[in-house]
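Participant: Pasting the sequence and the predicted model now:
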Amino acid sequence: MQDDMSGREVLRFAPSPNGWLHLGHAYSALFAFDMARRLGGRLLLRIEDIDIGRCREEYLEGIYEDLAWLGIEWETPVRRQSEHFTDYEAALRKLRSMGLVYPCFATRKEINDAILASGIPLQAWPSDPDGAPLYPGICKNMPKARLNELMWEGRSYAWRLDMEKAVREAVRINGGPITFHEDGESPRGDTGLISIEPELFGDVVIARKDVPTSYHLAVTVDDALQGVTLVTRGQDLFSATYIHRILQVLLGLPAPRYHHHGLIRDDTGRRLSKSAKDMGLKELRAEGITPADIRRMVRLD
């Protein structure tokens, strides 16, 4: 684990190279950069490229070009998650040894079919903070012999965190309820010490057969290994902190502070996204937009 012996704050910007950066990314990157300068801290750049199928080198080069154009400076070397799967495998092994994860072989269709079989319409089934239907527990209590049989057959599977057991163990380790410190503002408008509610996610996926991690596990491990002390990110990731905090406790990792900031939205109130193919910084730059214009557009001038 890398600790910043100088006592300086350590922040990070962690984009995924699966599309071009847009104004929302610019706001988040500039926010972290400005915060690091204001605090006299360090800014790290981390490339979250565990989704190897969607990530492309041209997008990675675009990230470097866009950030440099914005005037953002970061430390090197840059950590790429795809080069550190062994770190995440080690964390997964620890959770497995604690009996807190189990393999789930159910496909998305099988999960939907199980929900429908319950007699509850999909639209009425409880969903997690990200809008996905809560896992109905198809494989949770499957006999071990059957699980081994499915693994032997080579079936694809995901490792799910047994949230009920995980919360119980984390509270025991922590010696009481688990909280995190919010320096910014939650979507509810509160700040300061906030209690986690990981049960809202149910038995969340934290790794897969072909990729030994998930966003949640990788970001938790990386923040600890890189000595991050202050995580700045959008309010759309506020609830994810519940999962990250419980993993930190279970894995014996330090807890950074968090500052969740507002999101950049279009005129209709929709937040910008790569999937919606919102105009990228590369296109804006080609149209003659300047870094100063970008700061005005995201209200950081």
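Facilitator: Structure's in. What do you need?
Participant: Every contact and neighbour count from this point should use C-alpha atoms.
Facilitator: Noted.
Participant: So which residues of the stretch 151-300 of the chain form strands?
Facilitator: Applying DSSP state E, counting those that start in this stretch to the stretch 151-300 of the chain gives strands spanning 158-161, 179-182, 192-195, 205-208, 230-234, 257-261.
Participant: which helices and strands does the last one pack with?
Facilitator: Read it as strand 257-261. Where contact means 3 or more C-alpha pairs under 8 Å, 6 or more residues apart in numbering; DSSP states H and E, strand 257-261 is packed against strand 179-182, strand 230-234.
Participant: Burial-wise, tell me which of those strands comes out on top.
Facilitator: Neighbour counts (mean count of other C-alpha atoms under 10 Å) averaged over each of the helices and strands packed on strand 257-261 peak at strand 230-234, with a mean of 22.
Participant: Next, the angle strand 257-261 makes with it.
Facilitator: If you take axes from the mean of the first three to the mean of the last three C-alpha atoms, to 10 degrees, strand 230-234 sits at 20 degrees to strand 257-261.
Participant: Now do the same contact list for residue 191.
Facilitator: 181, 182, 183, 184, 185 (C-alpha atoms under 8 Å, 6 or more residues apart in numbering).
Participant: Tell me the one among the residues you listed nearest to residue 116.
Facilitator: Of all those, residue 116 sits closest to residue 185, with 37.6 Å by C-alpha to C-alpha.
Participant: Name the nearest residue to residue 11, ignoring sequence neighbours.
Facilitator: residue 43 (4.9 Å; C-alpha to C-alpha, 6 or more residues apart in numbering).
Participant: The structure to be compared is supplied as follows:
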Amino acid sequence: MITRFAPSPTGPLHLGHAYSALLASDMAREEGGALLLRIEDIDQSRSRPEWERQIEDDLHWLGINWPTPVLRQSDRIPAYRSALELLWERGLLYPCTCTRRDIYEAASAPQEGARTGPDGVIYPGTCRGKARTGPLPDGAMRLDMSRALNGLESIEFQDTGAQNPGNHNVSAISMLETVGDIVVARRDFGTSYHLSVVVDDAFQNITHVVRGADLFEATQIHVLLQTLLGYPTPVYHHHRLIRDENGRRLAKRDDARALSLYRREGLTPQNIRALVGL
């Protein structure tokens, strides 16, 4: 078993992060496997070295260890480019110049009605007819979902988490209707979360992906990209979310629940385990 904890160094770790990291570490230890740390820093405008240092310090304090060197996505841009080139050569991508406002307005037209999916507002297809010849261009790129699913009736994956347990089969028709043409490269990143996480999971030989239930709907996207790129599909374990007193899932804006503050107040790693139900 090889799993990973993959935070973005854009803020402090909170109790939700602690639960996910501890759960993944515990699962790997029980199976005699390994937990890898991956720093997902493709958003260089928001990533900070001081947050990365704080993440590692908090994880060590929790008693979590990992092999080195740590993989950083900012070092992996050529690998993401190679994956994009493979998809481009198969005619599965097209460039997109739409802004978020353009997409929302087009998708909100009276005859359309804006619908959202795991990649946000479902793209109305404005740029789908653009030329796809020549070398892979720079800029934002989308996956032509209709072409990507051609010849596939469905995609399948296994989830061992308590939230959505069992074998899942998502039909191609469902993906066309509820996901749409996802972004696989952003203008300012050269990649996207969906593409980079799939490429890195394959590169690191991840066998089990342990993450929050809020990412369950995105899994169908990741399994499709794995299929298109010839990668194996890991076993997924989507766990419950740690929520505040109002039932909202924790986010990095919830600095009052940052691990560093609990540490300053004198709590122990055992106290943190109790707080998150471990």
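Facilitator: Cool, the structure landed. No experiment lies behind these values; they were computed from the predicted model shown.
Participant: Can you measure across stretch 104-118 of structure 2, start residue to end residue?
Facilitator: Terminal residues of stretch 104-118 of structure 2 are spaced 15 Å apart (C-alpha to C-alpha, to the nearest Å).
Participant: can you list contacts of it?
Facilitator: With C-alpha under 8 Å, 6+ apart as the test, stretch 104-118 of structure 2 has contacts from 121, 122, 123, 124, 178, 179, 180, 217, 218.
Participant: filter these to the buried ones?
Facilitator: Buried by 16 or more other C-alpha atoms under 10 Å: 121, 122, 123, 124, 178, 179, 180, out of these.
Participant: Mind jotting down where the strands sit in the stretch 1-150 of structure 2?
Facilitator: 2-5, 34-39, 71-72, 93-95, 116-117, 120-121, 141-143.
Participant: Helices of the stretch 1-150 of structure 2, residue ranges please.
Facilitator: According to DSSP state H, counting those that start in this stretch, the stretch 1-150 of structure 2 carries its helices in the segments 15-30, 49-62, 77-89, 100-107, 145-148.
Participant: okay, those, which one's buried deepest?
Facilitator: Counting by mean count of other C-alpha under 10 Å, helix 15-30 has the highest mean neighbour count of the helices of the stretch 1-150 of structure 2, with a mean of 21.
Participant: now that one: which residue numbers in structure 1?
Facilitator: Using TM-score structural alignment, helix 15-30 of structure 2 lines up with residues 23-38 of structure 1.
Participant: ditto for stretch 198-205 of structure 2
Facilitator: Using TM-score structural alignment, stretch 198-205 of structure 2 pairs with 220-227 in structure 1.
Participant: roughly how far is that stretch from the heart of the chain?
Facilitator: Its chain's C-alpha centre and that of stretch 220-227 of structure 1 lie 12 Å apart, by C-alpha atoms, centre = their mean, to the nearest Å.
Participant: Likewise for stretch 52-63 of structure 2?
Facilitator: Mean-position distance between stretch 52-63 of structure 2 and its chain equals 21 Å (C-alpha atoms, centre = their mean).
Participant: wait, what's in contact with the residue nearest to residue 11 of structure 1?
Facilitator: So residue 43 of structure 1 contacts 10, 11, 12, 13, 32, 33, 36, 73, 74, 75 (C-alpha under 8 Å, 6+ apart).
Participant: Are any of these buried, and if so which?
Facilitator: Those of the contacts of residue 43 of structure 1 that meet the buried threshold are 10, 11, 12, 13, 32, 33, 36, 74, by 16+ other C-alpha under 10 Å.
Participant: Format the residues you listed as a markdown table; extra columns: distance to residue 282 of structure 1.
Facilitator: What follows is those, written out as a markdown table (distance: C-alpha to C-alpha, whole Å):
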| residue | distance to residue 282 of structure 1 |
| --- | --- |
| 10 | 28 |
| 11 | 25 |
| 12 | 22 |
| 13 | 18 |
| 32 | 20 |
| 33 | 20 |
| 36 | 25 |
| 74 | 20 |
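Participant: ok, of the residues you listed, which one's closest to residue 22 of structure 1?
Facilitator: Closest approach to residue 22 of structure 1 among those (C-alpha to C-alpha): residue 13, at 14.1 Å.
Participant: if you skip the residues just before and after it, what's nearest to the closest one?
Facilitator: Nearest non-adjacent residue to residue 13 of structure 1, counting by C-alpha to C-alpha, 6+ apart: residue 45, 5.1 Å away.
Participant: counterpart of residue 55 of structure 2 in structure 1?
Facilitator: Under the alignment (TM-score structural alignment), residue 55 of structure 2 pairs with residue 63 of structure 1.
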